[in-house]
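[1] quick check, what structure comes out for this input:
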Amino acid sequence: MLFNKIEFAFFFPLVFLLYWYLFNKNVKQQNLFLLVVSFFFFACFDWRFLFLLLFSIILDFSIAHKIYNSKHHKKRWLWFSILVNLCFLGVFKYCNFFIDNFSETLSFFGFKPNVWSLQIILPVGISFYTFHGLSYIIDVYKSKIKPVESLVDYSLFVSFFPLLVAGPIERATHLLPHIQSKRHFDYSKTVDGLRQILWGLVKKIVIADSCATYVNLIFDNPDEYSGSSLVMGAILFSFQIYGDFSGYSDIALGTARMLGIELLQNFSFPYFSRDIAEFWRRWHISLSSWFRDYVYIPLGGSRGSKWQNIRNVFVVFMLSGFWHGANWTFVIYGFINFLYFLPLLLFRKNRDNLTIVNPNNLKSILITIFQVFSTFMLVSLARVFFRSQSVGDAMMYFKRMFSSSLFTFPEIFPKTVLGYVFLFLCIEWIGRNDLFALEKFAMNWKKPYRIAFYYVLTLLIFYFYGQDYQFLYFQF
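    Have a look, this model is predicted:
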C-alpha cells in the first residue's frame, strides 16, 4: 500500500476516524489499534515477511531486558542482538553481492567455482526497522533509556506504519515518549499535517514522477544523447530523488502528526546547502545522525589525531553508501562523497555553514548562488553512480557526458517540467526556515486565496497522477 496510491486515500481516513472516535479512551487502546493497523499496512506489501518483522521485534524486546537485568553479560547480549540483526540484513540484502564478488575473485585467479545464489525477495523496510531496533538496544546498553515494559509499545515503536518502510529512522529516546503518552485530538496539528501531506504528494507526483520519465529515458539510453542531455539527466535525477524521498518523509510526518505523534525531521532543504558538509546535515538527517551517534562517535569522532578523524569519516561514508544497496555503485557513491568532504575536514571548514542560508546583500547573494549551485552539481554528478545499474554503466555515462557534445544544446529539455521545478524551488526557498515549505507559506493570504492555492496544488496532483512510479527508497 503506497502513500501515492488510491488505496491509501481510503485507508488512512478510515484509520483516522476510528483512531479518534472509537479508540481514544486511553493510550493502550490507541497503541493497540495503531499496532494492528501497522501490521496490516506492512502485510499489504508481502504478508510472509510479517513473521520476520515479528521475530526482530521480539528478539530486541527480550534482549533489551536481558541487558538491563544482567550484571556481567551486558556486552554479550548487546553483540548477540547486533550480530543477529545484521545477519538477517546481510542474508536478505547483501548475501548474493558477496557470493558474486567471491566468485568473480576466484575466476580472476583461474578457478571456476560452481556457486549458487539465493532466490529471495528483499523485505520492504528491512534496513529501516533493523536500524530502529539496533538504536534501541544500544541506547539501553548505554543506559540512555530503560527497556520498555509493554511489548505493544515497543512493537509500535518499530513498526509504526508511516515510517515502517522508508523512514525516517526513529530513536527510542524520541518516539517512545510520544507512544507512551495519551494523544488528544488537536485541530491545528491535523490541519498542519494535511498541509505537509499535500506538499509531500506534490513533491512525489508532480515533481519526482514528472522528472522520472525523462531520467529513465536518458539513463536507459545514454549512448543516444549528447553530453548536455546527460547533464540534464543527472540534474533531473537529483530533483526526482529529492521529490521522491523527501515527499515520502513529508507524507509520513504529516500522517503521524494527524495521529498526535511527532516524527523526526528527515530533510531540511538540502538543495540550499553551501557545501557538502551542510548538505549531509540536511539530507536524510535520520540516517546521517544514526551513523554519527552509533558509528562515528564510538570510533572516536573528532577526538584523536587528524588521521583517526579522517578514518572515522571514511568509515561513515562507506557504510552510508553500502547501506543503500548491494552494489559497487553505492560504495563508490559513498567514496565520492567522502572525497568531497575531505578538503572541508582538512581545512576545518566542515562546520562553517550551520545556519540556514540567508544572503543579505549583492555580494553575499552572488557568493551564495555560486556555493549552492556548485554543491548541487557535485551532488548530482555523484548520483550518476547512485542511479546507474553498474559501475560500467556509470563510467560509460561519464565518458559520454564529458565529450565534445557537452557544449551543445540538450536534445531533451523538458521546459514544462523545469518550470514546475523552478516554482517548487521558489516555494521551498520562501519556506526554508520552517519544518516544511507549506508550514507558513500563504498563511498571511486572505482565506479564499489560500484555499484556492491549495486547490491548485490538489488539481496538479490529480493531473499528474497515474504514472506508475513507486517510491525509490522502498528498494533500500
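[2] C-alpha only now, for contacts and for neighbours.
    Will do.
[3] what distance do you get for residue 272 to residue 440?
    The gap separating residue 272 from residue 440 is 19 Å, by C-alpha to C-alpha, to the nearest Å.
[4] compare neighbour counts for those two and give me the winner.
    residue 272 (24 against 15; other C-alpha atoms under 10 Å).
[5] residues in contact with the more buried one?
    357, 372, 429 (C-alpha atoms under 8 Å, 6 or more residues apart in numbering).
[6] let's see this one next to it:
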Amino acid sequence: MFSIALDYFSGLQIEKSKNNKTAKFWLVTSIAINLGFLGFFKYYNFFIDSFADLIGGFGFVIHPWTLKIILPIGISFYTFHGLSYIIDVYKKKIKAEKNPIDYALFVSYFPLLVAGPIERATHLLPQVKKIRIFNYEQAANGIRQILWGLFKKMVIADNCAPIVNEIFANHDQEPASRLVLGVLLFAFQIYGDFSGYSDIALGTSRLFGMELLKNFAFPYFSRDIAEFWRRWHISLSSWFRDYVYFPLGGSRGGMWMKIRNTFVIFLVSGFWHGANWTFIVWGGLNALFFLPLLIRDKNRDNLEVVAMGRLLPNFRDFFNIVLTFALVCFAWIFFRAESMTVALQYIGDIFSSSILQFPKPIPKKEIALILVMLCIEWSNRAQNHGLEIERWNPWVRRFLYAFIMVLILVFANFGNNEFIYFQF
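    Below is the predicted model of the structure:
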C-alpha cells in the first residue's frame, strides 16, 4: 500500500512539475525508495553474507546481523509495475493516473500479482479504465488457456518435480546419465510451472475482459539463444530491454558498448531472480551464449515461427533447436542448484564414464506426458497458447479438450505444490 501511494503521488507530482529538475527529483525519489525496499527485503542478507565471506578470506571473523523475515508477497513484480509507470509518466508516454483506485488495481491486479507477467501502465491502465462487456469468445479462449496452464503445471511440472528434487538432492550418488535426466526434467518442470502459471493468469484475466501481456511463446522451439529470450519470460525480458538496455545506449555505439549492455541486462536479470550467486552465474552464462550472435550480428535472424507451413523442421532447424535447448539446460543447472558448490559438483559428475550408463529407473509416464505436451504445442506453435485451436475440426477440438481434462484428473499431482516463481 505504501508503494502504491508513493508511485501514485509521485506520478501526479511529475506531471504537474513546472520544470524538468522537479520532475526528475520525484522520479529519482520514487525509484530510489522502490529499489530500496526491494534491496532491503530481498538482497540485504545476500550482501551482508557476501561481505562476511570476503572479510573471512582475509582472516577476520565477523558475525553479521541478518534479517529473519518472510519476503513480502509479489515484491519483485509490483515494484517493477510501479517503476514502469513512473518512468513512462516522466517520459510522457502516459498521463499520470488521477483515480487512486484505478492505479491501485493496475499495481495489485490479482492474476499477475505474485508471479507476473510484468505489466506496463501503458497497456493495462487503459483496460482498467474502460467499461468491459462480457465477450463469449474471449472468455472461452481464456478457459482453454486456463485448461492448458493447469495441464502444464499439475501434470508436467508437478510430476517432474519429485524426480528432479531426488536427483539434485543425491547428485553425488547418481550416475551421470541420471544427472542429465534430472536437468532435462527440470527444464520441463520450470517451463510447465512458470508458463503454466502465465497461461492461468492470462486465461483468468480474459474472463474479466482484460488482455495481459504474452509471457511465453514456445521457447524450447527456439533456434538460438536470442530467439529463446524473445520467447521466454517475455514481459521481464522486454522490461529490461526498455528500461535498462535502451537507457544504457542499447545497440548504439561500438561493439564494446553492445557487449557491456548485454552483460548488464543478463546479470541484472539473474540477480532479479534471487539473492544467490547461482542466479548471477546463470545470467552470465546466457550472456556468454548470446555473445557470438551479437558479435556476428546474427541475434535478429530467427524472428519468424520455426518451420512455418511445414509439418516438421528441416535438419538445420532441428539441429539448432537441440543445440539451443542443450545450452539452456546447461545454464539451468545453476538456476536449480542451491549453491555454486553444488552446481559445480553436479557438472563435474556429469562428465564421467557413467554418462554411458542407461539411466534407471526411466520415468516413462513423465516422458510420455512431456511428449504429449510437445506435440500439441508444436502443432500450435504459431498461436498464443497450446489450446488455441479454433481452426480445428469441432469434433477434434472437443476430443482434445476432453483428453486434456482426463489427463489432469488421472495424472495430476494434487499435493501442495506451489509455483516456482512465487519465491521471486
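[7] drop the TM-score for these two in here.
    The TM-score (TM-score structural alignment, normalised by the length of structure 2) is 0.97; 421 aligned residues with a C-alpha RMSD of 1.4 Å.
[8] skipping adjacent residues, who's closest to the most centrally placed residue in structure 1 in space?
    Geometric centre of structure 1, nearest residue: residue 284, 4.9 Å, by C-alpha atoms, centre = their mean. Nearest non-adjacent residue to residue 284 of structure 1, counting by C-alpha to C-alpha, 6 or more residues apart in numbering: residue 266, 5.1 Å away.
[9] aligned to that neighbour, what sits in structure 2?
    Under the alignment (TM-score structural alignment), residue 266 of structure 1 maps onto residue 215 of structure 2.
[10] next one: residue 30 of structure 1
    Taking TM-score structural alignment, residue 30 of structure 1 has no aligned residue in structure 2.
[11] count the residues that sit near residue 30 of structure 1.
    The tally of other residues near residue 30 of structure 1 (other C-alpha under 10 Å) stands at 21.
[12] circling back to that earlier point, who's in contact with the match of residue 266 of structure 1?
    Applying C-alpha under 8 Å, 6+ apart to residue 215 of structure 2 gives the contacts 117, 195, 198, 231-235.
[13] surely the residue nearest to the centre of structure 1 meets residue 270?
    No: counting by C-alpha atoms under 8 Å, residue 284 of structure 1 stays clear of residue 270, with 9.1 Å between them.
[14] run through the strands of the stretch 251-400 of structure 2 in chain order.
    With strands called from DSSP state E, counting those that start in this stretch, the stretch 251-400 of structure 2 shows none.
[15] list the buried residues of stretch 86-96 of structure 1.
    Across stretch 86-96 of structure 1, burial judged by 16 or more other C-alpha atoms under 10 Å covers 86, 88-90, 92-96.
[16] want to try JSON lines for the residues you listed, with secondary structure as columns?
    Formatted as JSON lines, the buried residues of stretch 86-96 of structure 1 follow (DSSP: H, G, I helix; E, B strand; the rest coil):
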{"residue": "86", "secondary structure": "helix"}
{"residue": "88", "secondary structure": "helix"}
{"residue": "89", "secondary structure": "helix"}
{"residue": "90", "secondary structure": "helix"}
{"residue": "92", "secondary structure": "helix"}
{"residue": "93", "secondary structure": "helix"}
{"residue": "94", "secondary structure": "helix"}
{"residue": "95", "secondary structure": "helix"}
{"residue": "96", "secondary structure": "helix"}
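[17] any idea what residue 26 of structure 2 aligns with in structure 1?
    Checking TM-score structural alignment: residue 26 of structure 2 goes with residue 77.
[18] now the helices: where do they sit in the stretch 201-350 of structure 1?
    With DSSP state H, counting those that start in this stretch, the ranges of helices along the stretch 201-350 of structure 1 come out as 209-220, 227-258, 276-282, 285-291, 297-299, 306-323, 328-346.
[19] closest to residue 199 of structure 1 out of those helices?
    Nearest of these to residue 199 of structure 1, taken as C-alpha to C-alpha: helix 227-258 at 7.2 Å.
[20] distance between the closest one and the chain's centre?
    From the chain centre to the centre of helix 227-258 of structure 1 is a distance of 10 Å (C-alpha atoms, centre = their mean, to the nearest Å).
[21] what's the mean deviation for that helix versus structure 2?
    By mean C-alpha distance after the TM-score superposition for structure 1, the fitted helix 227-258 of structure 1 averages 0.4 Å away from its aligned residues in structure 2.
[22] return the set of buried residues in that helix.
    Here helix 227-258 of structure 1 shows 227-258 as buried, counting by 16+ other C-alpha under 10 Å.
[23] flag every buried residue along stretch 225-244 of structure 2.
    The neighbour-count check on stretch 225-244 of structure 2 (16+ other C-alpha under 10 Å) flags 225-241, 244 as buried.
[24] gap between the residue mapped onto residue 264 of structure 2 from structure 1 and residue 423 of structure 1?
    Mapped onto structure 1 by TM-score structural alignment, residue 264 of structure 2 lines up with residue 315. As judged by C-alpha to C-alpha, residue 315 of structure 1 and residue 423 of structure 1 stand 38 Å apart.
[25] which of those two has more neighbours?
    Under the criterion of other C-alpha under 10 Å, the comparison of residue 315 of structure 1 against residue 423 puts residue 315 first, with 18 against 11.
[26] next, count neighbours for residue 331 of structure 2.
    Residue 331 of structure 2: 23 neighbours (other C-alpha under 10 Å).
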